[in-house]
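model this:
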Amino acid sequence: MDPTLCRELHHSVASAIGEGARGIVLTGSPRIFSAGLDVPYLLSLGDDRKAITEAWQAFFGAARALAASTVPVVAAITGHAPAGGCVYALCCDYRIMAAGDFRIGLNETRVGLIAPEGIQRLMRRVVGLHRAERLLVSGEMVDAAAALRIGLVDELVDMGPEHDTAALVARAHEWLQALLALPHDAMRHTREIARAEVVESLQPEHVDLERFVDAWFEPGTQSALKALVAQLGKK
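The predicted structure is shown next:
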């Protein structure tokens, strides 16, 4: 996810709601829901703190749009969802993940990044305090079965040997349709109350972007990020 994609996602959520959408399905490509932020692009920005800050602002802007959506949003997690992909999934109302050897989690510490308080709140909300601590501090990525077991995702769908996303997206639509069949005002207002802490978690004071960007430029972080890019280049 580079800034352009994040801004387009933000715009797409707003446009869909403005055009009368009653629900939204957020999905990705077969095998990869989202690989997170475009680290090679971010590293290409070098020491340009303004550009780095704007890139992260675009990322968090899209996260806030998902979290504050006035209509339900389902994450149809078609494959791996590390870091930023996991954050976006956590901002959704419901998470349906492809069954199989796919992993999801917040692996920021493994590349020298701090998981902001707001992001930690999102994780704690779905898996509980102690388990969230263990996952966040270690940067562990869990497989789909474990994600279901600990509540990080709500259900799994088998995409078959061809990794066809159609069944997964169809199940997301099915879940939305069941929710939207409820008395509208009661569902809408109850949802708004229930999700207030999701919106609150992503307020600027809980993200502390300046501190996050400071950490980005730490030598250890830069070394870890460059090693990650080198590893990806070998695959």
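
rest of the way, CA atoms for contacts and neighbours
OK.

list the contacts of Arg7.
By Cα atoms under 8 Å, 6 or more residues apart in numbering, the contact set of Arg7 is Ala58, Phe59, Gly61, Ala62.

report how many residues lie close to Thr53.
Residues lying near Thr53 (other Cα atoms under 10 Å) number 17.

verify the contact between it and Asp214 for me.
No: Thr53 is not in contact with Asp214 according to Cα atoms under 8 Å; the separation is 9.8 Å.

and the spatially most central residue of the chain, how close does it get to Leu202?
What sits nearest the mean C-alpha location of the chain, by Cα atoms, centre = their mean, is Tyr88, with 2.1 Å. Separation of Tyr88 from Leu202 (Cα to Cα, to the nearest Å) stands at 11 Å.

so what sits against both of those two?
Among the neighbours of Tyr88, those also in contact with Leu202 (Cα under 8 Å, 6+ apart) are Ala63.

I figured Gly79 hits Gly85, correct?
No: using Cα under 8 Å, Gly79 is not in contact with Gly85, being 10.2 Å away.

give me the neighbour count for Asp214.
Look at Asp214: counted by other Cα under 10 Å, it has 12 neighbours.

do Leu26 as well
With other Cα under 10 Å as criterion, Leu26 counts 20.

quick check: it is in a helix.
No: according to DSSP: H, G, I helix; E, B strand; the rest coil, Leu26 belongs to no helix; its state is strand.

distance of the residue sitting furthest away from the middle of the chain relative to Ala83?
In the chain, the greatest distance from the average C-alpha position (Cα atoms, centre = their mean) is reached by Pro183, at 29.0 Å. As judged by Cα to Cα, Pro183 and Ala83 stand 36 Å apart.

to compare against the first, here's the next sequence to fold:
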Amino acid sequence: MSEQASPFVSYKLTGDVALVELDDGRVNVLSHEVIAALHAALDRAEHEARAVVVTGRPGKFSAGFDLKVMQAGPEEARDLFRAGMDLFLRQYEFPIPIVAACTGHALAAGAIWLMCCDVRVGADVQAKIGLNETAIGMVLPTSVVTLARDRLSPRHVHSSVLLARLYSPEAATDAGYLDWVVPAEELDEAAAAEAAGLAGNLSIKAFAATRRIIRGPVAKAARNMLDDDTKSFTVGLET
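Predicted structure coming up:
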């Protein structure tokens, strides 16, 4: 049975897999309310699941941070950036596997969200995926660039970070935002099957310990950058 963690975030436990779905009826922006609800869903999953699937609404995984908040003023933008990065880094270090079912567009913070999941399965639909910050007058914070260097293909880091290259789901598998794509009607089943396989095949204790080894240094470096990144975070630089 699906339960509403908030008006926009639902949670459903099936066997050992927790399904966390974001659907705001529009483009799935990340607000403080949504971020808090995603934390609450992860709190539950950490105690009762062995793997997680995070997904969006059809055609829209996430358009990134809520622009109404980001454009409300410098402090509001910095607070939302910090809240989002705390969520993403929590996912990056989460003690059980997280599978993303990318339903469509994943832009800016939506692309960062994908980078912080373990396995990313995409729907083969017309969609754009990527870090478009420099195209909209924003400087990518050092902590985000650090994550991009870790999770994206080295051949695509420059294009993704500096040139704001956006990718189709198929091309995003080469760039490193996604691992593979499936027909849209098969996405839910494919992501659930992947998560169930991880839940059944992995030792969660060994997974968590190895996670600390492979991702701990990157996460620590990114966290150490966050205070400075937050202070210098700006929205809407002149083009």
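
quick check: TM-score for this pair?
The TM-score (TM-score structural alignment, normalised by the length of structure 1) is 0.80; 208 aligned residues with a Cα RMSD of 2.1 Å.

circling back: for Thr190 of structure 1, see how far away the residue farthest from the centre of structure 1 is.
With distances taken as Cα to Cα, Pro183 of structure 1 is found 11 Å from Thr190 of structure 1.

check which helices and strands the helix ranked longest in structure 1 sits against.
Identified as the longest helix of structure 1 according to DSSP state H is helix 49-67. Contact here means 3 or more Cα pairs under 8 Å, 6 or more residues apart in numbering; DSSP states H and E; on that basis helix 49-67 of structure 1 packs against helix 3-18, helix 84-90, helix 196-201, helix 209-216.

ok, now with 6 Å
Under the contact definition 3 or more Cα pairs under 6 Å, 6 or more residues apart in numbering; DSSP states H and E, helix 49-67 of structure 1 sits against helix 3-18.

about what we covered before: any idea how far the residue farthest from the centre of structure 1 lies from Phe212 of structure 1?
Computed as Cα to Cα, the Pro183 of structure 1 to Phe212 of structure 1 distance reads 42 Å.

give me the more crowded residue out of Gly79 and Gly85 of structure 1.
Between Gly79 of structure 1 and Gly85, counting by other Cα under 10 Å, Gly79 is the more crowded of the two (27 against 22).

does the more buried one touch Ser29 like I think?
No: between Gly79 of structure 1 and Ser29 there is no contact under Cα atoms under 6 Å: 7.6 Å.

excluding its backbone neighbours, what's nearest Ile24 of structure 1?
Spatial nearest neighbour of Ile24 of structure 1, excluding adjacent residues (Cα to Cα, 6 or more residues apart in numbering): Val73 at 4.7 Å.

aligned to that neighbour, what sits in structure 2?
Taking TM-score structural alignment, Val73 of structure 1 has Ile98 as its aligned residue in structure 2.

hmm, that match is touching Arg120, no?
No: in this structure, Ile98 of structure 2 is not within contact of Arg120 by Cα under 6 Å, at 8.7 Å.

all strands for structure 2, in order.
Listed in chain order, the strands of structure 2 (DSSP state E) span 3-4, 9-14, 17-22, 29-30, 51-55, 59-62, 64-65, 98-102, 104-107, 119-123, 129-130, 180-182.

in structure 1, which residues correspond to the last one?
Counting by TM-score structural alignment, strand 180-182 of structure 2 falls onto residues 155-157 of structure 1.

also the second one?
Counting by TM-score structural alignment, strand 9-14 of structure 2 falls onto no part of structure 1.

helices and strands around that strand, which ones?
In terms of contacts (3+ Cα pairs under 6 Å, 6+ apart), strand 9-14 of structure 2 is packed against strand 3-4, strand 17-22.

out of those strands, deepest packed?
Here the criterion is mean neighbour count by mean count of other Cα atoms under 10 Å, and of these the winner is strand 17-22, at a mean of 26.

and for that one, what are the contacting residues?
Residues outside strand 17-22 of structure 2 that contact it (Cα atoms under 6 Å, 6 or more residues apart in numbering): 8-12, 45, 49, 51-56.
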